[in-house]
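# Sharing a sequence plus its predicted fold:
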Amino acid sequence: MNRRTLLAMGTALGLTLGLAGGALAQDKLKIGFIYVGPIGDGGWTYQHDQGRLAVEEHFGDRVETIYQESVPEGADSERAMTQMVLQGAKLIFTTSFGFMDPTVNVAAKFPDVKFEHATGYKQAPNLATYDARFYEGRAVMGTIAGRMTKSNKIGYIGSYPIPEVIQGINSSYIHAKKVNPDVEMSVVWAYTWFDPAKEADAAKALIEQGVDVILQHTDSTAPLAEAAKTPGVIGFGQASDMAEYKPSPRVSSIIDNWAPYYIKRVQAALDGTWESTHTWGGIGEGEVQIGEITDAVPAEVKAEAEALAAKIASGEYHPFTGPLKKQDGSDWLAEGETPEDSVLTGMDFYVEGIKGEIPKSN
């Protein structure tokens, strides 16, 4: 056998091994995550990243995950998504409402890549959406808030005036009002998802107005840190447990549990059964969890809150059950009536009793 023959055999063998290696590499699904905040925010992004880590633990060497944190909503997010595709990602989760249109744009350019957008409503054959019924958890927090306030003044820090946030404000107020007819709610808009300084300033402004219970739909622990400076002021963990502030001012929390959803969707991508869907889970599905209600809350209030959570989880009770009116006094829901999901996902009004106007969304 001459040297030329040996070289040819070696080349063929190398090509075969290279093709096999390529097949093995293709078997490993590369998954990307685009985050609006830092993974150490202690709230929203932290919980999504916990879901990513759960995917790695569950699937082992069948997957590879990559992520980019603190991605601004807008053109920067399109570049980040595109870069992930060029790095070989075949499934990409974009985890903030403001990523919606950028995700639509990038998904259209790469029809062979699967995309999933959190809290949005625009879909395509390769673009699914997923959300959580945060308003269910807000009903439980609102009940505790209404019972615990001594000033009858509750504050709410909103991020942006989008339906998801407005749902939470309304649900919190409705349930605080049910247990305490004298309660009032003040809303401060921070116009950020994650900015500890702005969030702390918003909490301080509310406390200066006499608020002694603060709810938030922003991502950092700054409002709880501000509440801790004033005796008698309480708050709630948002998206994550924020357990470092137990037993007070953090007296309970809404926890976003994304891990089961991420594992399910990655499995579908691996199986070849992935389809574009819209998923909206709540307490019953385990996607929204109620964190430990601490001993700072009276036992009877804790029992009342837990009973409400159980009724919501079982489907026995819907947080938006009539009779309910809109802020302008017009009828919204009749006695016993509940809204269609399509109404909730487009919610752009306050319920009766909340003061102030909803600013125009940017």
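Structure's in. What do you need? Numbers count the residues shown, from 1 in each chain.
# For the rest of this, base every contact and every neighbour count on C-alpha atoms.
Noted.
# ranges for the strands of the stretch 101-250 of the chain?
Secondary structure of the stretch 101-250 of the chain, counting by DSSP state E, counting those that start in this stretch: strands at 114-118, 127-132, 153-158, 184-189, 213-216, 234-239, 250-256.
# Tabulate the ones you listed (TSV), appending mean neighbour count and distance to residue 73.
Converted to TSV, the strands of the stretch 101-250 of the chain look like this (neighbours: other CA atoms under 10 Å; distance: least, CA to CA, whole Å):
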stretch	mean neighbour count	distance to residue 73
strand 114-118	26	13
strand 127-132	22	17
strand 153-158	25	17
strand 184-189	20	18
strand 213-216	28	20
strand 234-239	29	19
strand 250-256	26	21
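# Put together TSV for these, with distance to residue 343 on each row.
Formatted as TSV, the strands of the stretch 101-250 of the chain follow (distance: least, CA to CA, whole Å):
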stretch	distance to residue 343
strand 114-118	18
strand 127-132	15
strand 153-158	20
strand 184-189	22
strand 213-216	23
strand 234-239	24
strand 250-256	23
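# this is the comparison structure:
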Amino acid sequence: MKFGKLLAGAVLALGVGGAAFADGHEKTKVGFVYVGPVGDGGWTYEHDQGRLAVEAEFGDKVETVYVENVAEGPDSERVMTQMALDGADLIFTTSFGYMDPTNNVAAKFPDVKFEHATGYKRLHPNVSTYSARFYEGRAVQGHIAGNMTKSNIIGYIGSFPIPEVIRGINSAYIHAKKVNPDVEMKIVWVYTWFDPAKEADAAKVLIEQGADVVLQHTDSTAPQAAAQEAGNVVTFGQASDMGQYAPFPRVSSIIDDWAPYYIARTRAVMEGTWEQMDTWDGIGPGMVKIGEISDAVPAEVKAEAIALRDALADGSYHAFTGPLNKQDGTAWLADGETADDGTLAGMNFYVEGIEGEIPQ
């Protein structure tokens, strides 16, 4: 995830104090670079929960540092460079737009391990990539949304038109359409990951266009608040539970659980077993979780959503299963055929039935 913009006041925060044990053994220093504030209630909040889990797991054997509100681009490269110069052994860069800066800095610090979230470039042996199959959670949300809409209009707040977000839009639409053939999806692009004002405005625009269900691929709780104010508009938590808006308008959520991965990769550095890898996990391994489905959802729909979640988790169902066509009507997946990871990773098209063009 993440292209983003600079939010004022990047803050460097230190975790466990001190640099070494009494016997002279150095602590493992782990850095985190965040695109938003740790209090965003969404994406960055969950990454920081992962950082805190590392501290809880390893205690005084680790020191963690983080910088929040880091713009993607040259600013992030400077932050990563400073972390490396300050002795970080492992640096997690948690936004899509940090991809090139991560690889640029890794080239200069071959002894530092870098982990880039949601990217695909591993240009140096000290760079790994990791992401989650958020689109599996979107399938569950789409199923609920298609059942709950009364206007047959579902709104979607898109951050940036990158494959991750396009996958989510397609997955939500496919599963809403399965249960409600009359459903339409309206999309508003905000070109930011975290901007509460823009996110709230986007939600209001979608509601004015008739949407009574709003999904988001942005990081703040502002769309939840806008829906609550409008009344009778269903929402879903994004990246974090956003449970303060349950049981309504937030009826469920996608929760990103980074803690097990962060703990495992920190342990690998500590034990000298770290190797370059690419990780893309979903509901099954627990990197994606479905937040509690509230009683605002009819019992039958709730049961179906849980069954869908479980089928995605055990692999008996794939979120992109044919027959499916692309937006222009050309065949994509035959009946029973499932999408390959390469196509999903580079997805740059809408499926048939979604109106409008993907911005360039």
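Yes, it's here. Values in this document were obtained by computation on a predicted structure and should not be read as measured data.
# Superposing both, give me the TM-score.
With the length set by TM-score structural alignment, normalised by the length of structure 2, the two chains reach a TM-score of 0.93; 341 aligned residues with a CA RMSD of 1.2 Å.
# Which stretch among the strands of the stretch 101-250 of structure 1 approaches residue 43 of structure 1 most closely?
strand 234-239 (5.0 Å; CA to CA).
# So what touches that closest one?
The contact list for strand 234-239 of structure 1 (CA atoms under 8 Å, 6 or more residues apart in numbering) reads 43-44, 47, 141, 212-219, 221, 223-224, 227-228, 243, 248-256.
# can you tell me what part of structure 2 it aligns to?
The alignment of strand 234-239 of structure 1 onto structure 2 (TM-score structural alignment) spans residues 234-239.
# need the contact list for residue 249 of structure 1.
So, once contact is read as CA under 8 Å, 6+ apart, residue 249 of structure 1 ends up touching 224, 227, 228, 232, 233, 234, 235, 236.
# What lies in contact with the lengthiest helix in structure 1?
Assignment by DSSP state H gives helix 3-27 as the longest helix of structure 1. When contacts are defined by CA under 8 Å, 6+ apart, helix 3-27 of structure 1 is touched by residues residue 62.
# Please compute how far it lies from its chain's middle.
For helix 3-27 of structure 1, the distance from its own C-alpha centre to the chain's C-alpha centre is 47 Å (CA atoms, centre = their mean, to the nearest Å).
# next SSE after it?
Sequence-wise, the next helix or strand downstream of helix 3-27 of structure 1 (DSSP states H and E) is strand 29-34.
# ok, and for whatever helix or strand comes next after that following strand, which residues are buried?
Downstream of strand 29-34 of structure 1, the next assigned helix or strand under DSSP H and E is helix 44-59. Within helix 44-59 of structure 1, the residues scored as buried using 16 or more other CA atoms under 10 Å are 44, 45, 46, 47, 48, 49, 51, 52, 54, 55, 56.
# Out of those, the closest to residue 156 of structure 1 would be?
Using CA to CA, the buried residues of helix 44-59 of structure 1 come closest to residue 156 of structure 1 at residue 44, 17.0 Å.
# Let me see the contact set for the closest one.
With CA under 8 Å, 6+ apart, residue 44 of structure 1 has these contacts: 37, 219, 238, 239, 240, 256.
# In structure 1, mark out all the helices, start to finish.
3-27, 44-59, 75-86, 100-109, 134-148, 163-179, 196-208, 222-227, 259-271, 299-314, 341-344.
# Show me the one of those helices that comes nearest residue 325 of structure 1.
That would be helix 163-179 among those, by CA to CA, at 10.7 Å.
# how far is that closest one from where the chain is centred?
Distance, centroid of helix 163-179 of structure 1 to centroid of chain: 17 Å (CA atoms, centre = their mean).
# what's in contact with that helix?
Taking CA under 8 Å, 6+ apart as the rule, helix 163-179 of structure 1 contacts 119, 134-136, 138-147, 156, 158-159, 183, 185, 217, 319-320, 344-351, 354.
# Give me the buried positions along it.
In helix 163-179 of structure 1, counting by 16+ other CA under 10 Å, buried: 163-177.
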